[in-house]
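Asker: Task: produce atomic coordinates for the following.
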Amino acid sequence: MAKERVTEVRHGGPGGGPRGFAKPKETSKTLKRLLKYIFEYKLHLIIIIIAIIGSSLSGVAGTYFLKPIINNYVVPFIGKENPDLSGFVRMIGVMSAVYIVGVICSFTYNRLMLTISTGTMRKIRVDMFKHLQNLPIKYYDTHTHGEIMSRFTNDTDTLREMLSQGLPHFISSAITVAGVFIMMVVLSPILTLLVIFMFSIMIFAIKKIGGKSSHYFKKQQKELGSFNGYIEEMIEGQKVVKVFSHEETVKENFNEINERLRQAASSANTFASILMPIMGNLSYVHYALTATAGAVLAVAGYMDLGTIGSYLQYTRSFSQPITQLSQQLNSVLTALAGAERIFNLLDETPEVDNGYVTLVDAEIDDNGNIVEVSHRTGIWAWKHPHSDGTLTYTEVSGDVRFEDVTFGYDENKTVLNSINLFAKSGQKIAFVGSTGAGKTTITNLINRFYDVPDGKILYDGININKIKKDDLRRSLAMVLQETHLFTGTIMENIRYGKLDATDEEVIEAAKLANAHSFIQHMPEGYNTILTSDGINLSQGQRQLLAIARATVADPPVLILDEATSSIDTRTESLIEKGMNTLMKGRTVFVIAHRLSTVRNANAIMVLENGKIIERGNHDDLIEQKGKYYQLYTGMFELS
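Answerer: The predicted structure follows:
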């Protein structure tokens, strides 16, 4: 099935620099859902809000103390030889106390926001990971791994930064700007008109320069994606590059991509770097104009020195929060866009399971009846509740039948057309045919990775739609063409097929799969640690471990999807006996391009365009001299 190509877009400038932000589509909805997580820390939030207000207002109030200090103490002391400084010292002490309260409040809300942000991120990651386990295989077939991983990395990281720093600083800056502006109006409405004029210029500068910066950062991120993709592709394909001596061409292409990235990064960082100096210089111009206007008003008798001193300090502390508000707003919007993508993942429809037939351990009593037991007996049974309240037990034998099954991954295109087949208990059924004929799709349907819209699949006479998916899959074991090994010991990787398997059972399974020999030669034997999907093993050895993993599960039905594709002919012959032992008494479905592996199958199904065009054992199909004969004799090759 063709997978949808999804382009991953990373947010954030290199080195934590300014970002080309993406706005969320539904800001209010996303914010409400995010607040549900945050409101789990209600007491923390109350303290944080009080602390933010206290921190912001302490800075505003502390500046106002300059007016009484100058008017009541500094000016009257001019010309006095021995002024009484007691009142001045008390006022300085009160002013210091206000600032100290602000420092304590600032520390408090920053520390508590860290607790909230890390706790919220933990809860969101847990919810995402749990939800991923409940999503159908179709979701993973239509979304790239990079796209899914970006939810756990880029999006959660920007969200964490917003919660721990951006949001509290945004609120603090907003309160500070509001408080400073109110105090400016109180101190001098006339000078505040100048503030409004300069404020308009600052907003215009932020909009123009910030817009340019955002545009080029988006371009930089696009070029960075191409840059990283090219490097990854060239590293993975180094053997091919060297075989065809294309090193120089690769270097030229790299230089071209690298230059595009340099130009985009240069433009982005140029605009980002000049914003703060421009805002700083505008604030100095504002300060100079305010000082000049204040001096004129003071000379004219409309303003005292204390008011001018406080007002000038407010002027200095007014422009910085405005710049911070602009940058933090971008940060908040970027984080909310990431949160929206996270919630979109959480809104994906989970895998539906309406099954009610379960798999239980059983034993046969003296009267020949199947009895459910709580311990492992080696006998499994389907526990089937009926509408009249009765229960029936059916021993699991591995009888699988397809009846008029039609299926397509896309509603507009069918992959299987009216498939009818049966596999009796203990039979080995092989599927051969060209790529895309529908071989793997059949095994996906047996597992209920996808549900059948037309027709039905019976397992021991029970429609598999009635069987709970977990129980159905426990009765099956698969060995896939692409082996996946987890980080851990060889023993743990084999035991993944049956988590309660003893060491002896694991070793026996490895012997059946003929993996025991090479495992013994590993540095730590079964305790050898595997990393990076078993990079320290050959492809054949990895496949043998996958077969051992299926063996230890001891299921009644076994699915081998190109299970020996990565094993050389010699290794294949070595495991043939073990595989034959493994397949005894089990229903086995085999998909293979190597036709020599299916000669001993009870029935071979030849598929083409989603239909079974030939069926029979090896000898029958050879006599028919049809498609299988052509494939086997090399007159027609599988593709």
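
Asker: rest of the way, CA atoms for contacts and neighbours
Answerer: Fine.

Asker: So Thr392: helix, strand or coil?
Answerer: strand (DSSP: H, G, I helix; E, B strand; the rest coil).

Asker: From Arg448, how far off is the nearest residue to it once chain neighbours are set aside?
Answerer: Computed as C-alpha to C-alpha, 6 or more residues apart in numbering, the closest residue to Thr392 that is not its neighbour in sequence is His384, at 5.2 Å. In this view, His384 and Arg448 are 18 Å apart by C-alpha to C-alpha, to the nearest Å.

Asker: Which one's more surrounded, those two?
Answerer: The neighbour comparison of His384 against Arg448 (other C-alpha atoms under 10 Å) goes to Arg448, with 22 against 17.

Asker: Please report how far the residue lying closest to the more buried one once chain neighbours are set aside lies from Thr406.
Answerer: Nearest residue to Arg448, sequence neighbours excluded (C-alpha to C-alpha, 6+ apart): Lys469, at 6.8 Å. The gap separating Lys469 from Thr406 is 20 Å, by C-alpha to C-alpha.

Asker: For the comparison step, fold the sequence that follows:
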Amino acid sequence: MAKQLTSRLSKKESPHLKRFYYPLDTAVEKPFNWKQMLRLLGYIKPYRKTYLPGAMLVMLISTIIRLVVPILIGKVVIDVAIANRDVGLLTQLVIGISLLYLVSYLANMFRIKWVNILGQRVIYDLRKTLFSHVQRLSHNFFDKRSAGSILVRILNDVNSLQELFTNGIINLLMDLVMLVGIVVILFVLSPPLALAVLVILPIMFYISTKLRRNIRRAWQDVRIQKSRLNSHLNESMQGIRITQSFSQEQENTEFFDGVNTDNYETERNAMKKSAYFGPFVEMSNAIGTVILISYGANLIISEQIEIGTFVSFAFFLGMFWEPISRLGQIYNQLLVAMASSERIFEFLDEQPNVEEKKNALEYLDMKGNIVFDKVQFSYDEDRIALHEISLEMKQGETVALVGHTGSGKSTIANLISRFYDPTSGVVKIDGYDIRDMKLDSLRKNISVVLQDTFIFSGTIMENIRFGRPEASDEEVIEAAKVVGADEFISKLAKGYETEVEERGNILSAGERQLLSFARALLADPRILILDEATASIDTETEVKIQKALKTLLKGRTAIMIAHRLSTIREADNIIVLEHGRILEQGNHQQLMAKKGEYFDLVKSQFQMLDAL
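Answerer: I've put the predicted structure just below:
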């Protein structure tokens, strides 16, 4: 069904499908990576002196008791107490075995408690490490991946390791100890009978190894399909207004059905392959039981073993297949963990394109003098965004970047903030190559206000304070007053404590932009970048902001990117860009006098206004 739907949508050349079905997440055929598994288990290391020793101790106590009880029942209760009709000894044994089971119960209770605490702490540490690492990755990383696929790694892939850490590892050790103990005891009790009942093991081992590759690949496919499903869900929720505007709800639902079906089919396939192991163990158990009854009875009749030994064998044989069955489940957990850990470590091993040097310097008192020295930059090999740009932005100047879409305006702003590094050339601030400086030191001195501003869930006070968490309430309110945001905030029922919800949906576009102005200005930057920052603000509000900016930009270097040329008339220097090259620069009067590209841009905008 999914393939039919995919094929049908492909014929329609759905843009969603073209983008969505060629992700970076692909199944990779690799052998089981024990080095990677050891790396994963390394997250237990911080707890090797706390929860882990206690869990292993009570696990050993419980396992030893389980191994001792069948011997007591077979060799002592049956062959001694019952055979000799010793009621006193039988009573003591019943009480003793009952106490052993009580101790085993308490040991298991503490084991479950401690391994769950251990597992939850490891998952917490792993998710925290992954999130912190992703926060530090360069913009180039996010350019190539959807938000949904990143969320899958941090949420689903980390969650899939939970069962391994909370139960799998300790159960694996417990079952291995149990199996080794049972095999040793069986051979001590009766080597011929032990060989007979364990003859099925080599066949079982051979078949199980044949299943590994298919099962592991199946769980890889599950992770990939979950990533695709989450990516589509995230994209659909983010773009719901566009979907409804173009009445594409039905097609979006059909596409989701295809993705959801793919997810269902891959998970069903993985579960089906994983389920093969259980019935196979049951069949092995049945064969072993038949061998025990037929061959064991002959040994009893020929008086080669006693009845108590036969009973102990029956106990141990039942116990033997139980850990083997669990080992199959644990192996499935390992396969799931391997598929998830590959994807997690792929992110953790990702290095920022923008790297901070080990001996990086720190801006102690940034002035804001910016120099581009023959800077060239490409987002990819086929598209050069800047062609050996050389320019200077002096401390305290307001510099405007103008030009058509794709001329390189936002690229220059991105390079100043060092979201990307130049392909060649140097960007300097106060005479220092910004690649030699600490990233935090650089970015704390720069505030950016975008056209599509982002408002976080929380209160208005928290949003304004985002760039400077230590700011007082009075400083937050003062920043809001300066940019004219206090006027609408004061009218809200809870004022600055109003919850703005996800992406600030309760606010208008202009109100969100005013909050972003207040946020940027509260951070007290040396460099202020306004990237189409007044595009969503009405004319009346824009006038207020322009007045405020005259005071706020004093002593700061400001870079203004604007299509609305009326907002940059007062700029000290206007740089006109075209296809990544500087065509001309100067103030408004100088450029108008030249009657060049800037003159044509201004003229065309006024003609458009006149036409309206």
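
Asker: buried ones in stretch 152-166 of structure 1?
Answerer: 152, 154-166 (16 or more other C-alpha atoms under 10 Å).

Asker: now do stretch 271-291 of structure 1
Answerer: For stretch 271-291 of structure 1, burial by neighbour count (16+ other C-alpha under 10 Å) applies to Phe271, Ala272, Leu275, Met279, Gly280, Leu282, Ser283, His286, Tyr287, Leu289, Thr290, Ala291.

Asker: Please, which helix or strand holds Val449 of structure 2?
Answerer: strand 446-450 (DSSP states H and E).

Asker: I would like the range of structure 1 that aligns with the next helix or strand after that strand, please.
Answerer: Using DSSP H and E, the helix or strand that follows strand 446-450 of structure 2 in sequence is helix 460-464. Taking TM-score structural alignment as the measure, structure 1 aligns residues 490-494 with helix 460-464 of structure 2.

Asker: Buried ones in that stretch, by neighbour count?
Answerer: Ile490, Met491, Glu492, Asn493, Ile494.

Asker: Stretch 95-106 of structure 2 now?
Answerer: Residues Ile97, Leu100, Tyr101, Val103, Ser104 are the ones in stretch 95-106 of structure 2 that count as buried (16+ other C-alpha under 10 Å).

Asker: Confirm for me that the first one is in contact with Pro70.
Answerer: No - with contact defined as C-alpha atoms under 8 Å, Ile97 of structure 2 does not reach Pro70; the gap is 9.8 Å.

Asker: Is Glu388 of structure 2 in a helix, a strand, or coil?
Answerer: Three-state call for Glu388 of structure 2 (three-state DSSP): strand.

Asker: Quick check: chain neighbours aside, which residue is closest to the equivalent of it over in structure 1?
Answerer: The alignment partner of Glu388 of structure 2 in structure 1, by TM-score structural alignment, is Ser418. Of all residues not flanking Ser418 of structure 1 in the chain, Asp404 sits nearest, at 4.2 Å (C-alpha to C-alpha, 6+ apart).

Asker: from the chain's centre, how far out does stretch 483-494 of structure 2 sit?
Answerer: Relative to its parent chain, stretch 483-494 of structure 2 has a centroid offset of 37 Å by C-alpha atoms, centre = their mean, to the nearest Å.

Asker: Which residue is the nearest non-sequential neighbour of Ala535 of structure 2?
Answerer: Gln451 (6.3 Å).

Asker: okay, now the counterpart of that neighbour in structure 1: neighbour count?
Answerer: Counting by TM-score structural alignment, Gln451 of structure 2 corresponds to Gln481 in structure 1. By the criterion of other C-alpha under 10 Å, Gln481 of structure 1 has 17 neighbours.

Asker: Leu591 of structure 2 now?
Answerer: Leu591 of structure 2 has 19 neighbouring residues, counting by other C-alpha under 10 Å.

Asker: how close does it get to Tyr598 of structure 2?
Answerer: Distance, Leu591 of structure 2 to Tyr598 of structure 2, using C-alpha to C-alpha: 6 Å.

Asker: what sits in contact with each of the two?
Answerer: With contacts defined as C-alpha atoms under 8 Å, 6 or more residues apart in numbering, the residues adjacent to both Leu591 of structure 2 and Tyr598 are Glu584.

Asker: surely Leu415 of structure 2 meets Pro422?
Answerer: Yes - counting by C-alpha under 8 Å, Pro422 is a contact partner of Leu415 of structure 2 at 7.0 Å.

Asker: Please say which of these two ends up with more neighbours.
Answerer: Taking neighbours as other C-alpha under 10 Å, Leu415 of structure 2 and Pro422 compare with Pro422 leading, 22 against 18.

Asker: so that one is in which element?
Answerer: Assigned by DSSP H and E, Pro422 of structure 2 belongs to neither a helix nor a strand.

Asker: try the one 5 residues further on
Answerer: In this structure, Val427 of structure 2 is located in strand 424-429 according to DSSP H and E.

Asker: Quick check: that strand compared with structure 1, mean distance?
Answerer: When structure 1 is superposed, strand 424-429 of structure 2 averages 4.0 Å from its matched positions, counting by mean C-alpha distance after the TM-score superposition for structure 1.

Asker: Next secondary structure after that strand?
Answerer: strand 432-433.

Asker: Give me the distance from that following strand to the chain's centre.
Answerer: 34 Å.

Asker: After superposing, tell me the mean distance of it to structure 1.
Answerer: With mean C-alpha distance after the TM-score superposition for structure 1, strand 432-433 of structure 2 departs from structure 1 by a mean of 5.0 Å once superposed.

Asker: Distance check, Thr551 of structure 1 against Leu631 of structure 1.
Answerer: The separation that Thr551 of structure 1 has from Leu631 of structure 1, given C-alpha to C-alpha, amounts to 30 Å.

Asker: the more surrounded of the two?
Answerer: Per other C-alpha under 10 Å, whichever of Thr551 of structure 1 and Leu631 has more neighbours is Thr551, with 31 against 20.
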